[in-house]
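>>> Predicted model and sequence below, questions to follow.
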Amino acid sequence: MGVKLEVFRMVLYLSFPVAMFWVSNQAEYFEEYVIKRKREIFPPENEFQRKELEAFKERMRKKREERLLLQEAEE
């Protein structure tokens, strides 16, 4: 019984990871779960958001430049 049990365990240990790999790499599974979840977390950018981000970056740059100029003037 020992050899048969070891063969069964080996087949089980090898078939489970192979089966999980095969199932998880199906195109339908990938599209349904991974791509949809990624789009929920990181929605596509729209033009308004991009412009708002650019304006924020510009305001922060100006504020930093003003602060640096004030520091230089104090020295």
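Here it is on my side, so go on. Numbers count the residues shown, from 1 in each chain.
>>> use CA for all of it now, contacts and neighbours both
Will do.
>>> Count the residues that sit near Val23.
Close neighbours of Val23, defined as other Cα atoms under 10 Å, add up to 13.
>>> can you check Arg50 too?
Arg50 has 11 neighbours, counted by other Cα under 10 Å.
>>> here's the one I want to compare it with:
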Amino acid sequence: MGVKLEVFRMLLYLSFPVTMFWVSNQAAYFEEHVVRRKREIFPPDDAERRREMREFKERLRKMHEEKVLRASRD
């Protein structure tokens, strides 16, 4: 009984990490979760987003210039 029990326990201990590795490396799982999440965080580039980014950079540049001018006057 002892050897059979140890073999069963060893199979159980080894099968869990191997199964988890196999499941997590499935292409469908990767596409479904990882790629979709990446596209949510970094959406594809479009003209509207580029325009908004240029406007934002311009506002930051102007704010920085005004701050520098105020600091130089004081």
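Sure, I can see it. Here the structure is a predicted model, which means the values were calculated and not measured.
>>> Tell me which residues touch the most centrally placed residue in the second structure, please.
Closest to where the C-alpha atoms of the second structure average out (Cα atoms, centre = their mean) is Lys38, at 5.5 Å. For Lys38 of the second structure, the contact set (Cα atoms under 8 Å, 6 or more residues apart in numbering) is empty.
>>> in the first structure, which spans are strands?
With DSSP state E, there are no strands along the first structure.
>>> pull the longest helix from it.
Among the segments of the first structure that qualify as a helix by DSSP state H, the longest is helix 47-74.
>>> ok, back up a step: from Glu32 of the second structure, how far off is the residue nearest to the centre of the second structure?
Distance from Lys38 of the second structure to Glu32 of the second structure, counting by Cα to Cα, to the nearest Å: 11 Å.
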